[in-house]
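Enquirer: sharing a model prediction with you, sequence too.
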Amino acid sequence: MRQYRTALVTGASGGLGAEFARELAARGSALVLVARDEVRLEELARELRKRHGVDVAVMSADLSDPAGLARVERRLSAEEPPIDLLVNNAGVIGEVGPFATRDPDTEERNLRLNLLAVMRLTHAAVGGMARRRHGGVINVSSAMGFLQIPGGSSYAAAKSFVTSLSQIVHSEVRLLGVHVLALCPGSTRTNLHRSGTRRGWTLGRVREPGFVVREALAALAAGRPVHVPGGEYKLKVFLARHAPRRLVNRLLYPGWDVQTSRRLAESLDA
């Protein structure tokens, strides 16, 4: 794997973000950890400094807030010390259910984190990386961006955007020594997965964060623009991309459209 001297990881207070931080620290990268929970960030930073002897800085920031997002953008744009690897991991599933019943203000706030923050932070990072002819970006997307499951409209649409953006930017900067990867895992054992499960989503086999992170770093080193960890989810994404939509609905999430329509009708009648 290419050596990244300094990596910035968003959503680093737990789940995939914390696992990325641990794996990168073990490989010798200095870190900038970003999340809202400063206490948990500091705990992780102390652990990594003690275990691996790497420099770890902490930035408490809410990426759905313009001021917090701007602070992280400035750090990514700074040249001293430069960020060699950006892991855009912060995200939220939000409500699962009929689109028409959702609160639009909450949907907008979630999209600012799942979509706008990813776009702006990628933009802040890749220019300097291209000038230095070295760098990498991992945008944590989701298999949901391909599956288009009823009840997951805004989240799935945001992840579809992230996957598409990553592929296009990768094609623009790869010849300048910069690789951009859309990581598209299925269900992963994190707080985000537990949140989705409570809301009624089970996509298949639940993968461990360590497996997903190692797969991501290997895919980035290989220069792939998109990676779906695990054979089960590779097959599901293949079907979602190439099979007729009615067949996909029956095979991958049978009856979910009916259930979602029924929930909408009940809500409207109430």
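Expert: Structure's in. What do you need?

Enquirer: for the rest of this, base every contact and every neighbour count on C-alpha atoms.
Expert: Noted.

Enquirer: ok, now how distant is Arg131 from Ser77?
Expert: Taking CA to CA, to the nearest Å as the measure, Arg131 falls 12 Å from Ser77.

Enquirer: higher neighbour count, the two?
Expert: Neighbour count, other CA atoms under 10 Å: between Arg131 and Ser77, Ser77 has more, with 18 against 12.

Enquirer: the strands in the stretch 51-200 of the chain, which residues?
Expert: Secondary structure of the stretch 51-200 of the chain (DSSP state E, counting those that start in this stretch): strands located at 56-60, 85-88, 135-140, 178-183.

Enquirer: hold the first one in mind and look at this next one:
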Amino acid sequence: MAKASPGVDRLLGGSLGWLLRVPDRRGTHSAWWGHVPFAAWLIGAARPATLVELGTHAGVSYAAFCQAVLAEGLETRCHAVDTWQGDAHAGHYENTVWEEFSRFHAARYAGFSTLHRCRFDEALADFADGTVDLLHIDGFHSYEAVRHDFETWLPKLSPRAVVLLHDIAERQEGFGVWRFWAEVSARYPSFAFDHSHGLGILAVGAEAPAAVRQLCDLSDPADAALVRQMFATVGGGWRAEPEIARLAAIERSLTWQAARRIHAGLHAVPGLLPLLRATASRLRMRKVRRAAA
């Protein structure tokens, strides 16, 4: 990895807790794992008073935000909005996703976080205009849907507001966040990550936090590439972990199955086990006699 310039050192320096923090939702499948370290950095840099996430699913991104709030000792109020039913892009899923995450959430974050099980538009009435400092949009990914989500929540944003858009690099059929990102990133200071389907950062508020504005103002391509590489590298480790865990579980299962087959085979041959035991006993006795000689 290239050496950081003084500007990047200042941007990413200070406490490196975001770099070393072990995420709460390890082992949970998500397309968001690659951005978990950035979420931790952003909470420390932006220190939002109110955070809203539109589209939470299994909670990997939301848990990253909440965990960082606790680690930084902030008084942030966090809100997750989702129907927990899925959609055509994320897939429709059983109520067990909601049940598991709501239990996980209640045990860790209930003191400062609220889950709103409803549609995004239905939650608008729960927030006063000009109060949301950090908005993460990760709902239905068509161009029309993401544009609607951004525009309907825009009045809720504070003068310090930062907006995150996930899937800005995803161009498969039906995904249009990239189109909306091309438009909106020309209107506000912005920074884009390409890994893990892409994450766009917008400094929407005129008084957006200094560190976020500095990130969006990186003018040296080498500095911008270094920042992207750092977060992609750290996030890549967490992105790979669920797959590594899955493969390890398969390996353990196959090893156990093989052991069971061997055990069954030994019992299937009459007299084989007593013969093996007697042979092992004779070998042990020979080893003892040689050691005593």
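Expert: Arrived safely, thanks for sending. Everything numeric here is computed off the predicted structure, so don't read it as measured data.

Enquirer: need the TM-score between these chains.
Expert: Scored against TM-score structural alignment, normalised by the length of structure 1, the superposed chains reach a TM-score of 0.40; 151 aligned residues with a CA RMSD of 4.6 Å.

Enquirer: follow-up on the earlier one: nearest to Arg198 of structure 1 among the strands of the stretch 51-200 of structure 1 would be which one?
Expert: strand 135-140 (21.3 Å; CA to CA).

Enquirer: packing partners of that closest one?
Expert: Packing partners of strand 135-140 of structure 1 (3 or more CA pairs under 8 Å, 6 or more residues apart in numbering; DSSP states H and E): strand 85-88, helix 117-132, helix 153-173, strand 178-183, helix 209-221.

Enquirer: and Ala124 of structure 1, which of the strands of the stretch 51-200 of structure 1 is closest to it?
Expert: Nearest to Ala124 of structure 1, of those and by CA to CA, is strand 85-88 at 10.0 Å.

Enquirer: Trp256 of structure 2: how many residues sit nearby?
Expert: 12.

Enquirer: what does Arg214 of structure 1 give?
Expert: Using other CA under 10 Å, the number of residues around Arg214 of structure 1 comes to 16.

Enquirer: not counting sequence-adjacent ones, nearest residue to it?
Expert: Glu23 (7.9 Å; CA to CA, 6 or more residues apart in numbering).

Enquirer: ok, now Ala192 of structure 2?
Expert: Closest to Ala192 of structure 2 by CA to CA, 6+ apart is Gly200, at 4.5 Å.

Enquirer: so which other helices or strands are in contact with whichever strand or helix holds the one you found?
Expert: Remark: Gly200 of structure 2 resides in strand 199-202, with elements defined by DSSP states H and E. Packing partners of strand 199-202 of structure 2 (3+ CA pairs under 8 Å, 6+ apart): strand 157-166, strand 190-193.

Enquirer: possible to save those strands as JSON lines with distance to Ala63 of structure 2?
Expert: Below are those laid out as JSON lines (distance: least, CA to CA, whole Å):
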{"stretch": "strand 157-166", "distance to Ala63 of structure 2": "15"}
{"stretch": "strand 190-193", "distance to Ala63 of structure 2": "20"}
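
Enquirer: nearest to His148 of structure 2, of the ones you listed?
Expert: Of all these, it is strand 157-166 that lies closest to His148 of structure 2, at 12.8 Å by CA to CA.

Enquirer: quick revisit: pick the most deeply packed of the helices and strands packed on strand 135-140 of structure 1.
Expert: Stretch with highest mean neighbour count among these: strand 178-183 (a mean of 29; mean count of other CA atoms under 10 Å).

Enquirer: give me the neighbour count for the residue nearest to Arg214 of structure 1.
Expert: Residue neighbour count, defined by other CA under 10 Å, stands at 16 for Glu23 of structure 1.

Enquirer: in a helix, it, correct?
Expert: Yes - the assignment for Glu23 of structure 1 (DSSP: H, G, I helix; E, B strand; the rest coil) places it in a helix.

Enquirer: for Leu11 of structure 2, which non-adjacent residue is spatially closest?
Expert: Ala211 is the one closest to Leu11 of structure 2 (CA to CA, 6+ apart), at 6.3 Å.
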